[in-house]
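**Student:** A predicted structure for the sequence below; I have some questions about it.
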Amino acid sequence: MSIDRSRSLEELERDRRQAPPPDATRLIVTAHALRSRPVGTLTVEDLRLLIRQDIGLPVLLPLAVEVLRDHPLAEGHMGEGDLLCAVLTRTSAVWSVHPELARQLTFIVGGLCDLSSDLRSEVERFLGAVQSS
């Protein structure tokens, strides 16, 4: 799938949403603002945040896997491997819709060692879910 990185999630998904209410949380305000930025300008932290919220997965997961291919433990604000963790923790239903991305991610995590116990646990859960589907 070719993604026009000069376009925003709003444009790519053809879904412009109303501005959040004044009392919205910082997370909601941030996610809303990120949806209007060109996807090619999103940082590792931006990808992590949006993916954790299940926002724009058909567009953002391929971009995240691309980052992870080169830097499996890429980090945003939450620490080493936080993008990988965000991607790994999507539901098995997501991976059944995106089997090629699941295969690529399986290859990426297969080459990792010396992971934290939490990240190792997420890798094992992901591999179990993908293999059983």
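**Tutor:** Perfect, thanks for sending it.
**Student:** use CA for all of it now, contacts and neighbours both
**Tutor:** Will do.
**Student:** show me what the helix of greatest length in the chain packs onto, helices and strands only.
**Tutor:** Criterion DSSP state H: the longest helix present in the chain is helix 117-132. If you count contacts as 3 or more C-alpha pairs under 8 Å, 6 or more residues apart in numbering; DSSP states H and E, helix 117-132 packs onto helix 82-88, helix 92-97, helix 99-110.
**Student:** putting a second one here so we can go through both:
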Amino acid sequence: MDRLLHLNRTLDELDPPRWRDPAGDATHLVRKVHALRCIPLGELQPADLRTLISQRVGLPYVLPLAVQLLLDEPLLDAYFYEGDLLLAAVDAPASAWAALPELAAQLRAVIEALPAAAVTDLPKGAAADLTRFASHG
């Protein structure tokens, strides 16, 4: 199934059950993730994808969108720093990537093509995370 065909649908529609409204005392992050589940996939911004991936929400649907962006701009600054979307993606569970082997292979190729100088500017531990992901093929 091509998950990119569902760009006009939301995670609440595609990834049941629908979530209940967050509790009144929910954190900003919890409220944000709940709200993102109600936005059509095609309207999610890079920062939204990074948030959802980091929170492990809707991975079968948001990882393909992230990879699509990362193929064009591997070190995309989604919100916090250059490469934050890439690092969120490689930190997704192996089980999520196992369901998306072609995308994982494409992302590995992108990582392997990164210049060493670009990787050294990433946060501490990022190079090891990228190597770990790239070596699991």
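**Tutor:** Thanks, I have it. Quick caveat: nothing in here was measured; it's all calculated off a predicted structure.
**Student:** so the longest helix of structure 1 versus helix 99-110, what angle?
**Tutor:** 140 degrees (axes from the mean of the first three to the mean of the last three C-alpha atoms, to 10 degrees).
**Student:** show me what counts as buried in helix 117-132 of structure 1.
**Tutor:** If you call a residue buried by 16 or more other C-alpha atoms under 10 Å, then helix 117-132 of structure 1 has these buried ones: 119-120, 122-123, 126-127, 130.
**Student:** element containing the aligned partner of Ala33 of structure 1 in structure 2?
**Tutor:** With TM-score structural alignment defining the correspondence, Ala33 of structure 1 maps onto Ala35 in structure 2. Element membership for Ala35 of structure 2 (DSSP states H and E) is helix 28-36.
**Student:** which residues belonging to that helix are considered buried?
**Tutor:** Neighbour-count burial for helix 28-36 of structure 2 [16+ other C-alpha under 10 Å]: 33-34, 36.
**Student:** so which of the helices and strands packed on helix 117-132 of structure 1 comes closest to Asp23 of structure 1?
**Tutor:** Ranking those by proximity to Asp23 of structure 1 (C-alpha to C-alpha) places helix 82-88 first, at 26.4 Å.
**Student:** having no further points to raise, I will conclude here.
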